[in-house]
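Structural data only, the sequence is not supplied:
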């Protein structure tokens, strides 16, 4: 593969990098201050700092919008996975930069689903406003009462009843349902328990204001609630919707889920690399400026070696992700299944190690809100569970490796 950027990607890299440095980084402290002030009351409704709308308007005016979407017909930038990956890394340096460019999860994955599988009606009602940044969305798949690492365990139901689909069940860790602009969710439920195990489930577009939908509570990660997006537990009680709300028709939920996850994991991993880069920068600044026992921290206790190993680990992870992105572009998900699982394990673990090292160099300050490291650690740690835990992906990688040696019955 060619490691040079295309002219188009290089132009976007320059423009996105400039925007982050000149527009986003200078207001990060103010953004988080407003969030803190408005969410101190844990029962108060969440609000979005006004500066975010201003930044989104500037980004859109400069053509830095929906960069994740390869489909130019829908207003995307027309970038391949390899071209978009370094942009995702840049955005990962800031907790809200992806939102500024309308490239934040789970909206990106939901938009990709609607582009690929949505009907004209679904695209007009939900995709258009989502791509214009007028609304937000969530994805409801994980359930509290079953081991969701095996998605076939799902007990929430999406049952066809005449010309309607009826939803019942409880979902949690539905990222984005706390946002004031969250207008719909994609719900995955069991439709036909007698069908093939990968044809039993359906995905349904559910308005947040539909009768029977209730956000039961917001969940925290190590005490962080990820305002103004959040991760919620949502109940669905006899939610009745027209069959036209089903994406691509009943029974196609697993097919859609697989198509959704490949590019999304590239995005997650590259943002995590950007997060690790920023943590390493903070670690180096601290190690160079802080003095203990008469020496800079960089010259104490093996810190130089820790910094060197962090640099090596980040570079290794980036190359693995870019190779996976290249495989997705050239061979599709079928040719990159093992690699997609490899990056899903390798990158969050790498980011955790780098962030932990940076926290250690900052001492107690690294645990506080004075630096972004505690939030970064919580986010990176959650990725070892989101979109499948490490163990599931390791098993898949091993299965591909052992397939070269074992008979089909022993894989």
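Good, I have the coordinates. Everything numeric in this text was worked out from a predicted model, so none of it was measured.

From here on, just use CA atoms for contacts and neighbour counts.
OK.

Name the residues that touch stretch 362-378?
The contact list for stretch 362-378 (CA atoms under 8 Å, 6 or more residues apart in numbering) reads 221-222, 224, 275, 279, 283, 286, 352, 355-356, 358-360.

now do stretch 126-143
66, 75, 102, 106-107, 110-111, 114-115, 148, 151, 154, 156, 170-177, 179, 181-189.

take a look at this one as well, against the first:
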């Protein structure tokens, strides 16, 4: 595995880093101020549109899409260092139209959407004109087992009728969010993983009720938000089904592979920024007669953080390399491993940084507390640690059994 970046990627790294320094970081406080001063916290602050226009003009737009017809045509390995840079800021990914869940929804439409669906929904998403959400998780069941899903998508002539309640539909709070991809049961009597489908539901359709916004450790994440949505006898055309009935799990697997590793890439960026803040702060602050940077425990935290980040980055790159070379299915163990490793790594690094800053670390003067809250959710978003660990163990046991069989045959 050769992880040396191409000249194209190195150039994009330089452009992104400069853009973050000159445009994104200086406007983080402006973004928050405009968000709080606006008519509604669910409307996009004007500064975001300004930054997005600059990102488009700089050629730093839709970098996540490997499909060169619509995106930058980068492999997962090539995108990794770029996604990491964007992930250093809570608002960074949105500036470049590379934020979840829009990235995953756009990939679904590129892979499985009809030409009509692409024209109506993909192109506006690619242009940053609208936002979208993904409605999969449900409040009434243990969603770590997605087969528990109760929402239904039933055919009735030329329409599908959707009924059910979803929550943690991230992005649905945004006033620009116009479309949801909803997953529900289409074939209740079918095989276990062929019972579900995914369908496009415009949020202004009668029967769609955005019940409430769900805070994360007190953060509402406006204007993005996380909605609980009720679908009550919602009718949409048959043409809104994606790929076909019973294809919901196949679509989800195609969507969640890249989505999971993108989260990990962004988490590495968040951890890098936390370490950077910690190193700067501990050199400025003096306690017990010497700078904090000279205290043994602080040095240990810095060393542990650097080692944690490097290990997570290498595993992320290995998973990305395998996705590029042998496909998401073969790389599923590596994807599961990094999905467990990266959030836990980021939380450790962020916690050390917060501890080293003291009271400042839990304030809004620094991005650490907000980054910690967001990172903590990623220990169960796209599958909780426990489910991924179980999957990793089962794959490892099968691999070890095959190895033992080969040894017995050879002996």
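Nice, I can see it. Only a predicted model underlies this, so the values are computations on that prediction, with no experimental measurement involved.

Report the TM-score for the pair.
The TM-score (TM-score structural alignment, normalised by the length of structure 1) is 0.96; 402 aligned residues with a CA RMSD of 1.2 Å.

one step back: could I have the buried ones of the contacts of stretch 126-143 of structure 1 as PyMOL selection syntax?
Restricted to buried positions by 16 or more other CA atoms under 10 Å, the PyMOL selection for the contacts of stretch 126-143 of structure 1 reads:
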select buried, resi 66+102+106+107+110+111+114+115+148+151+154+156+170+171+172+173+174+175+176+177+179+181+182+183+184+185+186+187+188+189
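
Strands - which of the contacts of stretch 126-143 of structure 1 land there?
If you go by DSSP state E, the contacts of stretch 126-143 of structure 1 have 170-175, 182-189 in strands.

Would you reformat the residues you listed as TSV and include distance to residue 28 of structure 1?
Output for those, formatted as TSV (distance: CA to CA, whole Å):
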residue	distance to residue 28 of structure 1
170	35
171	32
172	29
173	26
174	25
175	22
182	23
183	26
184	28
185	29
186	31
187	33
188	35
189	39
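
can you give me the helices for the stretch 301-411 of structure 2?
Assigned by DSSP state H, counting those that start in this stretch, the helices in the stretch 301-411 of structure 2 fall at 332-357, 368-377, 385-410.

between the ones you listed, which gets nearest to residue 258 of structure 2?
Residue 258 of structure 2 lies closest to helix 332-357 among these, at 8.8 Å (CA to CA).

ok, back up a step: which one of the helices of the stretch 301-411 of structure 2 lies closest to residue 48 of structure 2?
Counting by CA to CA, residue 48 of structure 2 lies closest to helix 368-377 out of these; the figure is 18.8 Å.

Which residue numbers in structure 1 does that closest one align to?
The aligned range for helix 368-377 of structure 2 in structure 1 is 373-382, by TM-score structural alignment.

cool, and stretch 279-290 of structure 2?
Against structure 1, stretch 279-290 of structure 2 falls on residues 284-295 (TM-score structural alignment).

Also stretch 43-51 of structure 2?
Going by TM-score structural alignment, stretch 43-51 of structure 2 sits over residues 47-55 in structure 1.

Give me the residues contacting the matching stretch.
23-24, 31, 34-35, 38-39, 100, 179-180, 228.

likewise stretch 93-106 of structure 2?
Identification of contacts with stretch 93-106 of structure 2 by CA under 8 Å, 6+ apart yields 24, 48, 51-52, 55-56, 60-65, 83, 86-87, 122, 125-126, 128, 131-134, 170-171, 181, 255-256, 258-259.

and residue 264 of structure 1, what pairs with it in structure 2?
In structure 2, residue 264 of structure 1 lands on residue 259 (TM-score structural alignment).

Now intersect the contacts of stretch 47-55 of structure 1 with the helices, please.
31, 34-35, 38, 100 (DSSP state H).

mean offset of the longest helix along structure 2 relative to structure 1 (after superposition)
For structure 2, the longest helix by residue count, based on DSSP H, is helix 248-284. Superposing on structure 1 places helix 248-284 of structure 2 at an average distance of 0.6 Å from its equivalents, by mean CA distance after the TM-score superposition for structure 1.
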